[in-house]
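*Asks:* no sequence on this one, just coordinates:
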């Protein structure tokens, strides 16, 4: 029935001009404008000559027919298509482009009261005085969807989700990381479905999660960690980056640079700490093992010349012979000392062998 361009500073541009012109009553608030309805491409660029002429003539004919139906100024409305003309609220009212100017919704309802509108059911007299105004608010689900559709939140969900899944894959049975990861990923995909996402960025973020876990598991001494941070930063930058022509109607969407930098910094510090622990562990070895292993018997499984492999207590260890002598596969040895993850062993004479000799 009534199309209201409001509040102050709002505009009915492009398709909004057609919508306003098609209403039974076109109403504007002070400080608003209408017009600039010249057709352009979906990317905001001008159309090619032939196509532009066809589309422009079609749009001009449409808005003239709308103006004729609603009894509005055909020439002025056609100019919004032909020459991208725009009019202020006062100009539009003076040129019969719109019907009314009202200060607010209450003023709108007061001025509409008693007016007659031509509808599909015939002529209808509007009775808007004292009409109950019902405001439609967002429900909890819509607020939640709006929250997770924030580019920064969706980035965090994707990162945490990918990391949780990878942790569960490398450590089956933990359960919690897998559950959290699946939930975060599902929420991330739900959010990304409402955003202009670049899936190459999502792949980079998942790759970063894999590299982080590989760094922890195989101890890449920082190489995999650096790759993880680089992959994470690149993924965050690409996640909502659209290459080529972009739609002029879409706002600029990207992950906050401070959030991206902070996430990269936290991941970097965490990896430095983990790599440091891994290096220290390799250097010192498990302290509780040293006293237990000393004096234990084992057998050579990889020739010591003087370094090789021994089996001690059903565990495989790197070992060196105490006197740098060669100890062949199958010979018994005894652990003299433990330094880090390397055992120092000496050849132990097998009693049975000694008796036979």
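*Replies:* That came through, no problem. Only a predicted model underlies this, so the values are computations on that prediction, with no experimental measurement involved.
*Asks:* From here on, just use CA atoms for contacts and neighbour counts.
*Replies:* Noted.
*Asks:* contact partners of stretch 5-22?
*Replies:* 3-4, 26-39, 63, 66-67, 70, 72, 97-98, 104 (CA atoms under 8 Å, 6 or more residues apart in numbering).
*Asks:* Can you give me the buried ones in that stretch?
*Replies:* Of all the residues in stretch 5-22, those buried under the rule 16 or more other CA atoms under 10 Å are 5-6, 11-14, 16-18, 20-22.
*Asks:* Off-centre distance for the longest helix seen in the chain?
*Replies:* In terms of residue count, the longest helix belonging to the chain (DSSP state H) is helix 257-284. Counting by CA atoms, centre = their mean, to the nearest Å, helix 257-284 is centred 23 Å from the centre of its parent chain.
*Asks:* List the buried residues in the helix or strand following it.
*Replies:* Going down the chain from helix 257-284, the next helix or strand is helix 287-293, by DSSP states H and E. For helix 287-293, the neighbour count (16+ other CA under 10 Å) marks 290, 293 as buried.
*Asks:* Among the buried residues of stretch 5-22, which lie within helices?
*Replies:* 16-18, 20-22.
*Asks:* Could I get those residues in CSV, plus columns for distance to residue 87?
*Replies:* As requested, these are exported to CSV (distance: CA to CA, whole Å):
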residue, distance to residue 87
16, 13
17, 11
18, 14
20, 13
21, 13
22, 17
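*Asks:* nearest to residue 266, of these?
*Replies:* Proximity of those to residue 266, judged by CA to CA, is greatest for residue 16, which lies at 46.4 Å.
*Asks:* residues contacting the residue most central in space within the chain?
*Replies:* Taking CA atoms, centre = their mean, the centroid of the chain lies closest to residue 155, which sits 3.4 Å from it. Residues in contact with residue 155 (CA under 8 Å, 6+ apart) are 188, 236, 255.
*Asks:* Which among the residues you listed count as buried?
*Replies:* 188, 236, 255.
*Asks:* now, among those, which is nearest to residue 79?
*Replies:* For these, the nearest to residue 79 is residue 255 (40.7 Å; CA to CA).
*Asks:* host element of the residue nearest to the closest one when sequence neighbours are not counted?
*Replies:* Distances taken as CA to CA, 6 or more residues apart in numbering put residue 152 closest to residue 255, at 5.2 Å, once the chain neighbours are dropped. If you go by DSSP H and E, residue 152 is part of helix 151-170.
*Asks:* Can you list the buried residues in that helix?
*Replies:* Counting neighbours by 16+ other CA under 10 Å, helix 151-170 gives 151-169 as buried.
*Asks:* tell me the angle the helix or strand that it is followed by makes with helix 151-170.
*Replies:* Following helix 151-170 in sequence order, the next helix or strand is helix 176-192 (DSSP H and E). Relative orientation of helix 176-192 and helix 151-170, computed by axes from the mean of the first three to the mean of the last three CA atoms, to 10 degrees: 150 degrees.
*Asks:* Tell me how far helix 176-192 lies from the chain's centre.
*Replies:* For helix 176-192, the distance to the chain centre is 12 Å (CA atoms, centre = their mean).
*Asks:* Pasting the second one now:
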């Protein structure tokens, strides 16, 4: 009996130990953060800075052995070259790339749709939208924007289809994003096979894709993303600056600051602040201009406008050259960017910004002309009569020549009657001959 009791006790203790051990194993599994997932936020306009950010994130994820890279999308569109570079990096990435339209209510339009299709896995949050990727352009005879030429549309539609098919998604639906300006909700995108899942948040997304297989260049891998540690990768300072100056709106503001800074600096030298600020802004603007597609003839208009403004500042024509310069600058800015993947709203904002620059330029021009007009109307302050009737102090005895201090400056002086005037005495300037002031002692009245 005692043996049976002892056996039962040992069995009970063993059961309790087994339950505790299994519980600890489950807790350890739930808190396992040995796997890492990196995330990148793509918000606002897609620029060269966005390209650099995603490229660095892919390299870090590959080198650090991350389980996956999640690109969070909430963008209305962006620059063509930047978008194509991002897709190229994603296609060749040797780490699983998951694209996720997030947060709820967000969009991945135009360039954002291209990027979304480039992920090995794609998902959307509830209430999000993708599509509207038909390329657009500004036309001189249109108030807003219009569809780009057929060549551009066909190329981008074919590229969109190619990206979708490379990720085993329906190419016929993908190309309609470009040819028909198709837009899809999360549910519609899921039903058509464009995306793989609809998830409320990032944690659910990683749990949902856990265990799924992905084909990489290095071979097939199985996602182990459940309970993975999430590390957001923020932009570096360099990437933020590149993102800023590669936005055409910022580029043209910098260009305006640069041009007027140099004009004001050269017209009124001395402080060096306008020249330095203008030079830095101009260099940043020129760097930014090289990061997006431009219209050659619009660039010529801008160069002409800058030349006319400089000519107006150096050889004032009472506004004739200045007005022509402002008009050329505004027209050049409006038609300079050739970016078919930006949104129509962005194009409208860009047009308003161009007119705003024109108004600011006109105001600065009016101020400059008013100043020039006042200068031409004001009496001459230099010449032989500049110091006449001014009082001065002798700093070196005049016998018959010496030095005087007038208006904080040292001038050579000669007595009108060739008499001696001692140092420290007050004299009155009666005339000036070249660089010599003619003076008489104060008491000689």
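*Replies:* Arrived safely. Everything numeric in this text was worked out from a predicted model, so none of it was measured.
*Asks:* Can you name the two of the ones in helices among the buried residues of stretch 5-22 of structure 1 that sit furthest apart?
*Replies:* Maximum distance among these (CA to CA): 9.8 Å, for 16 and 22.
*Asks:* how close does residue 351 of structure 2 get to residue 9 of structure 2?
*Replies:* Using CA to CA, to the nearest Å, we find residue 351 of structure 2 at a distance of 85 Å from residue 9 of structure 2.
*Asks:* of those two, who's got more company?
*Replies:* For residue 351 of structure 2 versus residue 9, the count of surrounding residues by other CA atoms under 10 Å is larger for residue 351: 21 against 12.
*Asks:* can you pull the contacts of that one?
*Replies:* residue 334.
*Asks:* Would you agree it falls within a helix?
*Replies:* Yes. Assignment of residue 351 of structure 2 by DSSP: H, G, I helix; E, B strand; the rest coil places it within a helix.
*Asks:* Can you give me the distance of it to residue 319 of structure 2?
*Replies:* 24 Å.
*Asks:* With residue 238 of structure 2 instead?
*Replies:* For residue 238 of structure 2, the distance to residue 319 of structure 2 - CA to CA - is 41 Å.
*Asks:* and these two? which has more neighbours close in?
*Replies:* Between residue 238 of structure 2 and residue 319, counted using other CA under 10 Å, residue 319 has the larger neighbour count: 17 against 12.
*Asks:* so how far is residue 278 of structure 1 from the counterpart of that one in structure 1?
*Replies:* Superposed on structure 1 with TM-score structural alignment, residue 319 of structure 2 falls opposite residue 226. Per CA to CA, residue 226 of structure 1 is found 16 Å from residue 278 of structure 1.
*Asks:* do the same with residue 52 of structure 1
*Replies:* Counting by CA to CA - residue 52 of structure 1 and residue 278 of structure 1 are separated by 66 Å.
*Asks:* Surely residue 166 of structure 1 is in contact with residue 210?
*Replies:* Yes. Between residue 166 of structure 1 and residue 210 there is a contact under CA atoms under 8 Å: 6.1 Å.
*Asks:* Going along the chain, name the strands of the stretch 301-445 of structure 2.
*Replies:* Taking DSSP state E, counting those that start in this stretch, the strands of the stretch 301-445 of structure 2 run over residues 391-396, 401-406, 409-415, 426-433, 436-441.
*Asks:* Point out the most buried one among those.
*Replies:* Highest mean neighbour count among the strands of the stretch 301-445 of structure 2 (mean count of other CA atoms under 10 Å): strand 436-441, with a mean of 23.
*Asks:* which strands and helices sit next to that strand?
*Replies:* With contacts defined as 3 or more CA pairs under 8 Å, 6 or more residues apart in numbering; DSSP states H and E, strand 436-441 of structure 2 has these neighbours: strand 409-415, strand 426-433.
*Asks:* Same list (these) but as TSV, adding distance to residue 219 of structure 2.
*Replies:* Listed next are these as TSV, based on distance: least, CA to CA, whole Å:
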stretch	distance to residue 219 of structure 2
strand 409-415	82
strand 426-433	92
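*Asks:* Relative to residue 303 of structure 2, which of the ones you listed is closest?
*Replies:* Of all these, strand 409-415 comes closest under CA to CA, at 43.4 Å.
*Asks:* which secondary structure elements does the closest one contact?
*Replies:* Taking 3+ CA pairs under 8 Å, 6+ apart as contact, the helices and strands that strand 409-415 of structure 2 lies on are strand 401-406, strand 436-441.
*Asks:* any chance of those strands in TSV, with distance to residue 364 of structure 2 too?
*Replies:* Below are those laid out as TSV (distance: least, CA to CA, whole Å):
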stretch	distance to residue 364 of structure 2
strand 401-406	36
strand 436-441	40
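*Asks:* Residue 145 of structure 2 is nearest to which of the ones you listed?
*Replies:* Per CA to CA, nearest to residue 145 of structure 2 of those: strand 401-406, 65.4 Å.
*Asks:* so that closest one versus strand 409-415, what angle?
*Replies:* In terms of direction (the same axes, to 10 degrees), strand 401-406 of structure 2 departs from strand 409-415 by 140 degrees.
*Asks:* which part of structure 1 lines up with strand 401-406 of structure 2?
*Replies:* Taking TM-score structural alignment as the measure, structure 1 aligns no residues with strand 401-406 of structure 2.
*Asks:* what's that strand packed up against?
*Replies:* Against strand 401-406 of structure 2 (3+ CA pairs under 8 Å, 6+ apart) you get strand 391-396, strand 409-415.
*Asks:* Throw the ones you listed into a markdown table and include distance to residue 57 of structure 2, thanks.
*Replies:* Formatted as a markdown table, those follow (distance: least, CA to CA, whole Å):
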| stretch | distance to residue 57 of structure 2 |
| --- | --- |
| strand 391-396 | 72 |
| strand 409-415 | 63 |
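*Asks:* what's the closest of the ones you listed to residue 357 of structure 2?
*Replies:* strand 409-415 (43.2 Å).
*Asks:* what's the counterpart of residue 230 of structure 2 in structure 1?
*Replies:* Checking TM-score structural alignment: residue 230 of structure 2 goes with residue 133.
*Asks:* you'd agree its match is in a helix?
*Replies:* No. Read with three-state DSSP, residue 133 of structure 1 is coil and lies in no helix.
*Asks:* gap between it and residue 45 of structure 1?
*Replies:* 41 Å.
*Asks:* Looking at those two, which has the bigger crowd around it?
*Replies:* The neighbour comparison of residue 133 of structure 1 against residue 45 (other CA under 10 Å) goes to residue 45, with 13 against 9.
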